[in-house]
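[1] Structure for this input, please:
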Amino acid sequence: MTDQRIAIVTGANRGLGRSTALHLAADGTDVIITYRSHAAEAEAVAKEIGALGRTAVALPLDAADLASFDAFAARVLAALRENWGRDTFDVLVNNAGASGGTTFLETTVEDFDALVDVHVRGVYFLTQKLVPLMADGGRIVNLSSGLTRFTTPGMSAYAMMKGAVEVFTRYLAKELGPRGIAVNTVAPGPVATDFEGGRLRDDEQVRGALGSMAALGRIGEPDDIGAAIATLLRPGTGWITGQRVEASGGLFL
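    Just a heads-up that it's a prediction; the model follows:
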């Protein structure tokens, strides 16, 4: 039996999840990473974590497929026992998600339901399945978005889902507080990832326009968010719970 700190980061084969997993590993945390597709990317992240001297396991997970959550929890338990001799883990980062940018009048029921499945139902019920495996005194970070504070045309449905995540975070903090589990939300501003086809990563005009509206003069990079999440999860910050932390470089202040 080991008391090594163990985190689960969903959607960690690329983007914000990858950066979060690597920053946690750099802080001395072992990581179970999940991926929906692109298994080779996930294995590459696991190798990077290994190069940092930490243990990593990559498990497949479709965060929108609620019927698969029992089997996923069983795989997590098996991985914990095999790699750490434990039945519990310490940190959950609900990062997995999908973009959705259509105007209100153009959003279909199918578009809306797809976002609900991954960002609301998925986060709620995956957390429900995993919390029984979380050690008392554990930590949860749910990913939201700056779009719950400021508005961008075409993002109403996506922002609604993230608003639900923020409400869920506060309720979860209250219900899990007796176990010493702290629950918070990190809300990134515009970040240069492959979301929305990589527009914020590749379009210099868009990057410059949005960056000019931020106090720090640029849009975010994945490591800005991964570092912020890892910092919020470090020992000594466990008294912070039920909070929304926006990491947007001071956008639209």
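[2] For the rest of this, base every contact and every neighbour count on C-alpha atoms.
    Will do.
[3] where do the helices sit along this structure?
    15-26, 39-51, 69-84, 109-115, 122-130, 156-176, 199-202, 204-211, 222-232 (DSSP state H).
[4] Please identify the most buried of those helices.
    Of all the helices of the chain, helix 15-26 carries the top mean neighbour count, a mean of 25, counting by mean count of other Cα atoms under 10 Å.
[5] who's in contact with it?
    9-12, 30-31, 33, 45, 48-49, 52, 54, 95-96, 193-194, 222-223, 225-227, 229-230 (Cα atoms under 8 Å, 6 or more residues apart in numbering).
[6] Let me see the contact set for the most centrally placed residue in the chain.
    By Cα atoms, centre = their mean, the chain has its centre lying nearest to Asn95, at 1.9 Å. Neighbour list for Asn95: Val9, Thr10, Gly11, Ala12, Leu16, Gly17, Asn142, Leu143 [criterion: Cα under 8 Å, 6+ apart].
[7] what's the single longest strand in this protein?
    strand 134-143 (DSSP state E).
[8] May I see the buried residues of that one?
    Within strand 134-143, the residues that count as buried by 16 or more other Cα atoms under 10 Å are Met134, Ala135, Asp136, Gly138, Arg139, Ile140, Val141, Asn142, Leu143.
[9] Save the helices of the chain as a markdown table, and put in distance to Leu253 too.
    Output for the helices of the chain, formatted as a markdown table (distance: least, Cα to Cα, whole Å):
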| stretch | distance to Leu253 |
| --- | --- |
| helix 15-26 | 23 |
| helix 39-51 | 35 |
| helix 69-84 | 40 |
| helix 109-115 | 28 |
| helix 122-130 | 29 |
| helix 156-176 | 19 |
| helix 199-202 | 20 |
| helix 204-211 | 13 |
| helix 222-232 | 18 |
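[10] between these, which one is nearest to Leu251?
    Leu251 lies closest to helix 204-211 among the helices of the chain, at 8.0 Å (Cα to Cα).
[11] helices and strands around the closest one, which ones?
    With contacts defined as 3 or more Cα pairs under 8 Å, 6 or more residues apart in numbering; DSSP states H and E, helix 204-211 has these neighbours: helix 199-202.
[12] List the contacts of the helix it packs on.
    Helix 199-202 has contacts (Cα under 8 Å, 6+ apart) with Pro190, Val191, Ala192, Thr193, Asp194, Val206, Arg207.
[13] Could you work out the end-to-end span of stretch 133-151 for me?
    Criterion Cα to Cα, to the nearest Å; first-to-last residue distance in stretch 133-151 is 37 Å.
[14] Can you give the distance from that stretch to the centre of its chain?
    7 Å (Cα atoms, centre = their mean, to the nearest Å).
[15] I would like the residues contacting it, please.
    Counting by Cα under 8 Å, 6+ apart, 77, 87-95, 155, 159-160, 162-163, 165-166, 169, 179-190, 229, 233, 238, 246-248, 252 sit against stretch 133-151.
[16] Second chain to compare with the first, below:
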Amino acid sequence: MRVAIVTGASSGIGRSAAIEIAKRGTGVILTYGSNPQGGLETAATIEKEGGTAVALPLDVGETGTFAAFRETVAGVLRDTWRRDTFDYLVNNAGFAQTSLIEDTTEEAFDRLMRVLLKGPYFLTQRLLPLMADGGAIVNTSSNSAATAGLEPGYSAYASMKGGLDVLTRYMAKEFSTRGIRVNAVSPGSTRTRIGDDAFTRFPEVVPALAAKTALGRVGEPDDIGAMIATLVSDESRWVTAQNIEVSGGYNL
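    You can find the predicted model right below:
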């Protein structure tokens, strides 16, 4: 059985990606941060549908924990799947924090950097020795880093996602010698818990966002999760170094 690692899978896009990947017959090691119950619920959903999943804690903003996390992953691979390697990595964990440039603090900027760019960079580096040749990586970016997605208040967040887009291409280049494909997905406005449940707290923004979207609604986590599952699968075996916007045509 092939095995995937999906970070930030306690809710939203990460949860959907983990479930969609599991539906295709792949075992899943999923991680959670501040929402352990959500991580356990994701694993339980996968198990209920006949899959195999293990939920592990991980703070992607704390690179000092990555060595211990790799050892835990190695143990889980041996104990659960009788394997020494895994096949797919989805760097999805993250958060959003908005403020205008004039109001952004160094502390807020640095926290975004640690979680959204430094975390995926060094987590991938740390896990790479455990990754099987011919595997695949998907990084969750954002259309806020593209011209069509520019909105005031997202300068720091989008800068980190823009850096992740560049990192995706370099990963694809460097890892190609091992047959590892690397792509990114860039969601548009998606109904998740990001931004402290912004969609729940400010439902009045939904119609305006839907009106700016060609397909007439905001995105749902399953819209993005299905694309991530497709990108790690053999269906996308000839796709690498791409950033695919999954936004329903935002600002089209």
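[17] related to what we said a few turns ago, of the contacts of stretch 133-151 of the first structure, grab the buried ones for ChimeraX.
    Paste this into ChimeraX to select the buried members of the contacts of stretch 133-151 of the first structure, with burial taken from 16+ other Cα under 10 Å:
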select :77,87,88,89,90,91,92,93,94,95,155,159,160,162,163,165,166,169,180,181,182,183,184,185,186,187,188,189,190,229,233,238,246,247,248
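[18] Just the contacts of stretch 133-151 of the first structure: which are in strands?
    Under the assignment DSSP E, the contacts of stretch 133-151 of the first structure contribute 89-94, 182-188, 246-247 to strands.
[19] sorry, back to before: what about the aligned residue in the second structure for the residue nearest to the centre of the first structure, distance to Glu107 of the second structure?
    For Asn95 of the first structure, the aligned position in the second structure is Asn92, judged by TM-score structural alignment. The gap separating Asn92 of the second structure from Glu107 of the second structure is 22 Å, by Cα to Cα.
[20] on that earlier part again, between the ones in strands among the contacts of stretch 133-151 of the first structure, which is nearest Arg218 of the first structure?
    Nearest member of these to Arg218 of the first structure, counting by Cα to Cα, is Ala247, at 12.3 Å.
[21] Correct me if wrong: that closest one contacts Val186.
    Yes. Using Cα atoms under 8 Å, Ala247 of the first structure makes contact with Val186 at a distance of 7.0 Å.
[22] Tell me which residue of the second structure lines up with Asn13 of the first structure.
    Looks like Asn13 of the first structure aligns to Ser10 there (TM-score structural alignment).
[23] let me redo that: Asp62 of the first structure
    Checking TM-score structural alignment: Asp62 of the first structure goes with Asp59.
[24] ok, its match - contacts?
    Tyr32, Gly33, Thr65.
[25] can you tell me how far whatever residue of the first structure lines up with the first one sits from Gly17 of the first structure?
    For Tyr32 of the second structure, the aligned position in the first structure is Tyr35, judged by TM-score structural alignment. Counting by Cα to Cα, the separation of Tyr35 of the first structure from Gly17 of the first structure is 10 Å.
[26] Name the residues contacting each of the two.
    Thr10, Gly11.
[27] Closest to Ala241 of the second structure out of the contacts of Asp59 of the second structure?
    Proximity of the contacts of Asp59 of the second structure to Ala241 of the second structure was ranked by Cα to Cα; the top entry is Tyr32 with 26.8 Å.
[28] how about that closest one, what does it touch?
    Thr7, Gly8, Ala9, Ser10, Gly38, Gly39, Ala55, Leu56, Pro57, Leu58, Asp59.
[29] now with 7 Å?
    With contact taken as Cα atoms under 7 Å, 6 or more residues apart in numbering, Tyr32 of the second structure is in contact with Thr7, Gly8, Ala9, Ser10, Gly39, Leu56, Pro57, Leu58.
[30] Let me know the closest of those to Asp79 of the second structure.
    Taking Cα to Cα as the measure, Asp79 of the second structure lies nearest Leu56 of the contacts of Tyr32 of the second structure, at 14.2 Å.
[31] I figured the closest one hits Ser34, correct?
    No. Leu56 of the second structure sits out of contact with Ser34 when judged by Cα atoms under 7 Å, with a separation of 11.6 Å.
[32] Comparing these two, which shows the higher neighbour count?
    Leu56 (20 against 12; other Cα atoms under 10 Å).
[33] Can you give me the distance of that one to Glu71 of the second structure?
    12 Å.
[34] Quick check: the gap between the closest residue to Gly162 of the second structure other than its chain neighbours and Val232 of the second structure.
    Nearest non-adjacent residue to Gly162 of the second structure, counting by Cα to Cα, 6 or more residues apart in numbering: Ala145, 5.2 Å away. According to Cα to Cα, Ala145 of the second structure stands 23 Å off from Val232 of the second structure.
[35] which residue numbers in the second structure go with stretch 129-136 of the first structure?
    Going by TM-score structural alignment: stretch 129-136 of the first structure matches residues 126-133.
[36] Any idea how far the matching stretch is from the middle of the chain?
    A distance of 18 Å separates the centroid of the chain from that of stretch 126-133 of the second structure, by Cα atoms, centre = their mean.
[37] swap in stretch 187-206 of the second structure?
    Taking mean C-alpha positions (Cα atoms, centre = their mean), stretch 187-206 of the second structure and its chain are 17 Å apart.
[38] Next: stretch 3-11 of the second structure.
    Averaging C-alpha positions (Cα atoms, centre = their mean) puts stretch 3-11 of the second structure 8 Å from its chain's average.
[39] sorry, back to before: how much does the longest strand of the first structure stray from the second structure?
    Averaged over the aligned pairs, strand 134-143 of the first structure sits 0.3 Å from the second structure after superposition, using mean Cα distance after the TM-score superposition for the first structure.
[40] Ala46 of the first structure -> the second structure?
    Using TM-score structural alignment, Ala46 of the first structure sits opposite Ala43 in the second structure.
[41] show me the contacts for that match.
    Contacts of Ala43 of the second structure (Cα under 7 Å, 6+ apart): Ala53, Val54, Ala55.
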